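Compute the structure for the input listed below.
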Amino acid sequence: MVYRYWCGECGFKTPWSAESEGLRRHVEHYAGRHPGTPPGGQVESRGRGRGGARACLQLAAVALVLLAVLATCRR
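Below is the predicted model:
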């Protein structure tokens, strides 16, 4: 998994990176740009690969094939 941290005070966001690296950059940003303010904002996460969309498409294709087979068998 990779993570991206968004600042809750401004538009800053860290690049996608390992959780520890992203958190370190997030804390450094707050210390430099918003001293005295506890770090806040949002955290995004995603898998390293972009295979999720492909897997979903493959699943949809299999479902359509199964529906076609079932439709022909019912005749």
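
contacts, neighbours, all on C-alpha from now
Fine.

Next up, the contacts around C7.
Listed by CA atoms under 8 Å, 6 or more residues apart in numbering, the contact set of C7 reads 13, 26, 30, 39-42.

would E44 count as being in a helix?
No: E44: not assigned to a helix; according to DSSP: H, G, I helix; E, B strand; the rest coil it is strand.

please give me the structure for this one as well, since I'd like to look at both together:
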Amino acid sequence: MAYRYRCGECGFKTSWGTESQGEQQQIAHYADRHAGLAPGGQVETNTKNPDGGNSCLTFIVIAILLLVLASSCHR
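The predicted structure follows:
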């Protein structure tokens, strides 16, 4: 599952990543932009596309490479 943190003070949002990565990015943002305030806001989860869609792209590339390899060996 991928996570993204949204700042409770402004429009900042972290990139999608692990829960700990998002938390660290949010803490760094608050230290830089909102010093003295405790980090707050919302946490979003991405359950539909947890890895950014790379697994589907990888499958397509491998399938194309196998087709090219098979056609070159047939001749």
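
Tell me which of the contacts of C7 of structure 1 fall in helices.
The helices, defined by DSSP state H, take in 26, 30 from the contacts of C7 of structure 1.

Any idea which residue is closest to the centre of structure 1?
Central residue of structure 1 (CA atoms, centre = their mean): R46, 3.0 Å from the mean position.

G52 of structure 1 versus that one, what's the distance?
As for R46 of structure 1, its distance to G52 of structure 1 is 10 Å (criterion: CA to CA, to the nearest Å).

do A31 of structure 1 as well
From A31 of structure 1 to G52 of structure 1 the distance is 36 Å (CA to CA).

Compare these two and say which is more crowded by neighbours.
Neighbour count, other CA atoms under 10 Å: between A31 of structure 1 and G52, A31 has more, with 14 against 11.

quick revisit: looking at it, the residue nearest to the centre of structure 1 is touching Y3, isn't it?
Yes: using CA atoms under 8 Å, R46 of structure 1 is in contact with Y3, at 6.7 Å.
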